[in-house]
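Enquirer: sequence plus predicted model, see below.
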Amino acid sequence: MRVLITNISPLRDEALYEELLRYVPAERQEKIARYGKPEDRRRSLGAGLLLEYGLRSLGCSLLSLMPGTETVHLVRGAHGKPELSGETGVHFNLSHAGDYAAAVFDEGAVGIDVERARRVNVNVMRRQFTAEENAYLQSGPDAFLWLWTRKESYCKAVGEGLHLPLSSFDVLENQVAGRTAPAAEAAEAETAVRKADAGEFYLYTEAPVKDYVLSVCAGHPITGCLVEKVDLRKLFDGIS
C-alpha cells in the first residue's frame, strides 16, 4: 500500500496551475473546468496529479504514449466508484479537503478519506453512528473526525458509497465490524450491508498534517502505514 498527500496551495499560482494541468487526461481537465469555484478546481487537479504520479510509479499512465508505461483508462464500478481498465491489478482511491489532496494505491479494494478539522453539531449526526460510536464521540473534540474519516474510507473501499447506511457498521476497532441493519431499513440498504460484509476490511488513521485527519481502508491488515508527503511542484521533475 502507498498513501500520498500533497498541499495544493501552490496551485494558486496560475502559471504553475496551467503547467501541471497537462499531466492529467482530457476527461479530468473537463471535469475540473466544470467547477465554479477556483478552490474546487485546485482540489480536483491536485487529486488528479497524485493519481497520475502514483500510477506512473506502478508502470501505468492515464496519458497516451508515455514511455515505459501501460496506458489505462478510468471506468466506473457498479456504484460509480472509479476503477482502472484492463488487468493491471492496481486499485486506487482519492480524497481532498481544504488545502490537501490524498491518494492511496493497493493490490485490492481500497478507500481513503481526508478531512479538515471543523465545527460539527454532533447531536445532528448521531443517527450515523452505532451506540458504541456515539459513546466514543464524548471522548474528545477529535473523536468525530476520527470516526467520520474511517466511515467514509470504508464506504469507498467496498464501493457502496451512499447506498450503505453509516450506522450499519462499527469502526472503533481496526477491523470493521458489520452489524445487522434495523428492520426499518429499506431492502436496498439491507442488501448493501450484506454485500459489504462479504469480505473483511481493515482501517488505519493518522493526522498527517496539522488540523487534518486521514483514514484508509483495505481488505488486509494495515501495519506501519506512514502517509508520504509530496510536493506537487516536483512530482514530474525531469518528465516531459
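Expert: Arrived safely, thanks for sending.
Enquirer: make it CA atoms for all contacts and neighbour counts henceforth
Expert: Will do.
Enquirer: so the closest residue to residue 236 other than its chain neighbours: helix, strand or coil?
Expert: What sits nearest to residue 236 in space, not counting adjacent residues and going by C-alpha to C-alpha, 6 or more residues apart in numbering, is residue 53, at 7.5 Å. The local conformation at residue 53, judged by DSSP: H, G, I helix; E, B strand; the rest coil, is helix.
Enquirer: another structure for you, compare them:
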Amino acid sequence: MLRIYYSSIEPYKVKDLIEVFGSKLSNHTLYKTHNYKTEDDKKRCILGELLLHYSVKRILGYKNHELEIYQEKYGKPYVKDNIVYFNISHSGEYVMCAISSKELGIDIEKHIEITENIFRFFHEKERDYLNKVGKINRFFFDLWTQKESYIKYLGTGLNTPLDSFYIANGKNGASVYDNYGRRDKVYLQSLSIDKSYSCTVCSEVKEVTCLTKIYKKDLNHLNQ
C-alpha cells in the first residue's frame, strides 16, 4: 500500500485553519506555525499535519488524538509502533503526504531558475548527465526530487552527501546506486500533479496505490 494525498495552500487562510482545526494539531505543529514568518509557510506546516490525520483516519479509522508522532535521530517523523509509515513534503503552493505499509520518502520541488554551479553537489555520473541536457529545469528537478526522496527514505538528512550515491534513469525507470552497487527493493516513482513541479516518491512498494487531491470539503471530515 502506497497512497499519496496532496493539497493546494491557495484556498486557505491561517486564521481559518487554526480556528477550524486547531484542536487537531499537535503542540509541535502549533509551535512551528507560530515561528514561521510568512502566511504561506504557516499554511504549509498546518496542512502537512492535517493531510497526515486525514490519510490515517481514512486508512485505519484513527482519530487525531490517537495518533502519536515522534522523531528519529536525524529528525524524520514517525508514528508510534510504526503502524504506518509516512513522509511529508511541500513546495510552492502544494503540500504532499505519502503514507505506506513500508518505509518511504517523498519530495516535491517547484521549478525555478538554476545555475550550473549547483551541479557540483551531485555525483559525477549525474553531473555528466546534467551537462548533456543543459539548463533544462525539468530534468534537473526530476533528478533533485529523486535524490531528496531517497535521502528522506533513509531518514539520514544531510548526513548522506548528495554525491555519495547516484540515480540512473533508463527505459525501465530510475534506480539508485551507491558504493555497494544497485539498491534493490527501492523504487523511485515520478508523480505528475502540475507541469511547473517535479515530484518523486521513494519506497519499498513498487506502485502508487492512489494519488488524490484533497479539498476543503475533504478535510472537514476530520471534525466528524
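Expert: Sure thing, it's come through. If you're wondering where the values come from, they're calculated on a predicted model, not measured in any experiment.
Enquirer: the residue nearest to residue 236 of the first structure contacts residue 237, correct?
Expert: No - if you go by C-alpha atoms under 8 Å, residue 53 of the first structure and residue 237 don't touch, sitting 10.9 Å apart.
Enquirer: these two - which one has more neighbours?
Expert: The neighbour count for residue 53 of the first structure versus residue 237, taken as other C-alpha atoms under 10 Å, is higher for residue 53 (21 against 8).
Enquirer: ok, the aligned partner of the more buried one in the second structure to residue 113 of the second structure distance?
Expert: Structural alignment (TM-score structural alignment) places residue 53 of the first structure against residue 54 in the second structure. Using C-alpha to C-alpha, to the nearest Å, residue 54 of the second structure is found at 34 Å from residue 113 of the second structure.
Enquirer: just the strands from the first structure, written as ranges.
Expert: Remark: strands assigned in the first structure by DSSP state E are 2-7, 60-61, 70-71, 74-76, 82-84, 91-97, 100-106, 110-116, 169-170, 177-178, 202-206, 212-218, 228-229.
Enquirer: now tell me what touches the last one from outside.
Expert: Just to be clear, that refers to strand 228-229 of the first structure. Contacts with strand 228-229 of the first structure, where a contact means C-alpha atoms under 8 Å, 6 or more residues apart in numbering, come from 2, 3, 4, 5, 6.
Enquirer: now do the second one
Expert: By C-alpha under 8 Å, 6+ apart, the residues outside strand 60-61 of the first structure that reach it are 52, 55, 69, 70, 71, 72.
Enquirer: can you do 6 Å?
Expert: 55, 69, 70, 71, 72 (C-alpha atoms under 6 Å, 6 or more residues apart in numbering).
Enquirer: swap in the third one?
Expert: Residues from elsewhere that reach strand 70-71 of the first structure (C-alpha under 6 Å, 6+ apart): 60, 61, 62, 64.
Enquirer: can you lay out these as a markdown table showing neighbour count and distance to residue 137 of the first structure?
Expert: Formatted as a markdown table, those follow (neighbours: other C-alpha atoms under 10 Å; distance: C-alpha to C-alpha, whole Å):
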| residue | neighbour count | distance to residue 137 of the first structure |
| --- | --- | --- |
| 60 | 22 | 41 |
| 61 | 25 | 42 |
| 62 | 24 | 41 |
| 64 | 12 | 48 |
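Enquirer: could you redo the strands of the first structure as JSON lines and give each row distance to residue 31 of the first structure?
Expert: What follows is the strands of the first structure, written out as JSON lines (distance: least, C-alpha to C-alpha, whole Å):
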{"stretch": "strand 2-7", "distance to residue 31 of the first structure": "20"}
{"stretch": "strand 60-61", "distance to residue 31 of the first structure": "18"}
{"stretch": "strand 70-71", "distance to residue 31 of the first structure": "20"}
{"stretch": "strand 74-76", "distance to residue 31 of the first structure": "13"}
{"stretch": "strand 82-84", "distance to residue 31 of the first structure": "14"}
{"stretch": "strand 91-97", "distance to residue 31 of the first structure": "15"}
{"stretch": "strand 100-106", "distance to residue 31 of the first structure": "16"}
{"stretch": "strand 110-116", "distance to residue 31 of the first structure": "20"}
{"stretch": "strand 169-170", "distance to residue 31 of the first structure": "33"}
{"stretch": "strand 177-178", "distance to residue 31 of the first structure": "35"}
{"stretch": "strand 202-206", "distance to residue 31 of the first structure": "29"}
{"stretch": "strand 212-218", "distance to residue 31 of the first structure": "24"}
{"stretch": "strand 228-229", "distance to residue 31 of the first structure": "25"}
